[in-house]
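Asker: Next input, structure requested:
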Amino acid sequence: MATLHFELVSPERVLFSGEVDQVVLPATEGEMTILAAHSPVMTALTTGFLVLSTGGKTTRILVRGGFADVSPNGLTVLAERAFNEDELNKDVFDKEVETARQELGDAPEDMKHVAEMALAQLLTIQAEFH
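Answerer: A predicted model of the protein is given here:
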């Protein structure tokens, strides 16, 4: 199977950089699977799990917003916030839920629905982890 170069960057760090078989993105339009030689595209991300697969192994990374850019060079994800699955615990979820509620309160009226969706997705993921 052909691979593609994938890089996941958050403001704090590079979470992943290397070759993968595929990446499933939590795009705002719905989940997108990116494989080698995918057509160039740019999309916004929502709160959800980004799933990367390589050599039969899958890794899930929680992303909270951002953008994905597919180019001839591969896939680059710039996440607003991102956490490896093994970093997720009650304290992380509590802080992220608090941040999402703050973002909802601060959102302009025409963007409240986006902030509500992000909070709802985060609460759903949090419930699955407990």
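Asker: drop to CA atoms for contacts and neighbour counts, all remaining ones
Answerer: Fine.
Asker: Now do the helices in the protein.
Answerer: 90-106, 112-129 (DSSP state H).
Asker: Does anything pack onto the last one? Which helices or strands?
Answerer: Where contact means 3 or more Cα pairs under 8 Å, 6 or more residues apart in numbering; DSSP states H and E, helix 112-129 is packed against strand 48-54, helix 90-106.
Asker: One more sequence to fold, the one below, so I can look at both together:
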Amino acid sequence: MADTMQFDLVSPERSLASFQVNAVQIPGADGDMTAMPGHTPVITTLRPGVLKAEGPDGAKEYVVSGGFAEINATGLSVLAEKAIPLNEMTRAHLDELIADARAKHESAKETFKNEPGPVDDAAKLLADMVALGDHIAL
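Answerer: Sure, this is the predicted structure:
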């Protein structure tokens, strides 16, 4: 088994990372997980949270708002809805993410009046965004 694997993180705006890692902690929608070289192939959705990539040159952290992670034989690819390096995250970024989540929740309440599933999903997204701010102390 190799000591490292390829890690790529992209968002619609830009490519944020492409380097070798020993492990990546992923904020999965069904629970946090750590991907390491030799991990079983899997695709998972992301919840808002901090993604931490640990490599030979140290650890790098990114705030992600959602998206997908694919682990395969060659490495890990993360396609994030929005991603920002943690050291670049500001209160203004967080306020924007929360405002977007709040707008999605309000839209879901209007669109899905008798369908609690989508409204509950939007409420969870909003709660996750607020919790993210507490987690990163913004």
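Asker: nearest to Leu78 of the first structure, of the helices of the first structure?
Answerer: Proximity to Leu78 of the first structure (Cα to Cα) singles out helix 112-129 among the helices of the first structure, at 16.9 Å.
Asker: re earlier: which one of the helices and strands packed on helix 112-129 of the first structure has the most crowded surroundings?
Answerer: Greatest average neighbour count among these goes to strand 48-54 (a mean of 19), per mean count of other Cα atoms under 10 Å.
Asker: What lies in contact with that strand?
Answerer: Under the contact criterion Cα atoms under 8 Å, 6 or more residues apart in numbering, strand 48-54 of the first structure has outside partners 19-26, 58-64, 121-122, 125.
Asker: at 6 Å instead, please
Answerer: 20-26, 58-63 (Cα atoms under 6 Å, 6 or more residues apart in numbering).
Asker: before we move on, what about stretch 24-39 of the first structure?
Answerer: With Cα under 6 Å, 6+ apart as the test, stretch 24-39 of the first structure has contacts from Ala2, Thr3, Leu4, Gln22, Val23, Ala44, Leu45, Thr46, Gly48, Leu50, Val51.
Asker: Out of those residues, the closest to Leu88 of the first structure would be?
Answerer: For those, the nearest to Leu88 of the first structure is Gly48 (12.8 Å; Cα to Cα).
Asker: And that closest one, how close does it get to Ala27 of the first structure?
Answerer: 9 Å (Cα to Cα, to the nearest Å).
Asker: Name the nearest residue to Met1 of the first structure, sequence neighbours excluded.
Answerer: The spatially closest residue to Met1 of the first structure, leaving aside those adjacent along the chain, is Asp21, at 7.0 Å (Cα to Cα, 6 or more residues apart in numbering).
Asker: what about the one you found, distance to Ser39 of the first structure?
Answerer: 16 Å.
Asker: Please say which of the two ends up with more neighbours.
Answerer: Set side by side, Asp21 of the first structure and Ser39 show more neighbours around Asp21, with 20 against 11, by other Cα atoms under 10 Å.
Asker: if we can go back for a sec, any idea how far the residue nearest to Met1 of the first structure is from Asn89 of the first structure?
Answerer: From Asp21 of the first structure to Asn89 of the first structure the distance is 28 Å (Cα to Cα).
Asker: And Leu35 of the first structure, by the same measure?
Answerer: For Leu35 of the first structure relative to Asn89 of the first structure (Cα to Cα), the value is 31 Å.
Asker: ok, now Phe129 of the first structure?
Answerer: Distance from Phe129 of the first structure to Asn89 of the first structure, by Cα to Cα: 8 Å.
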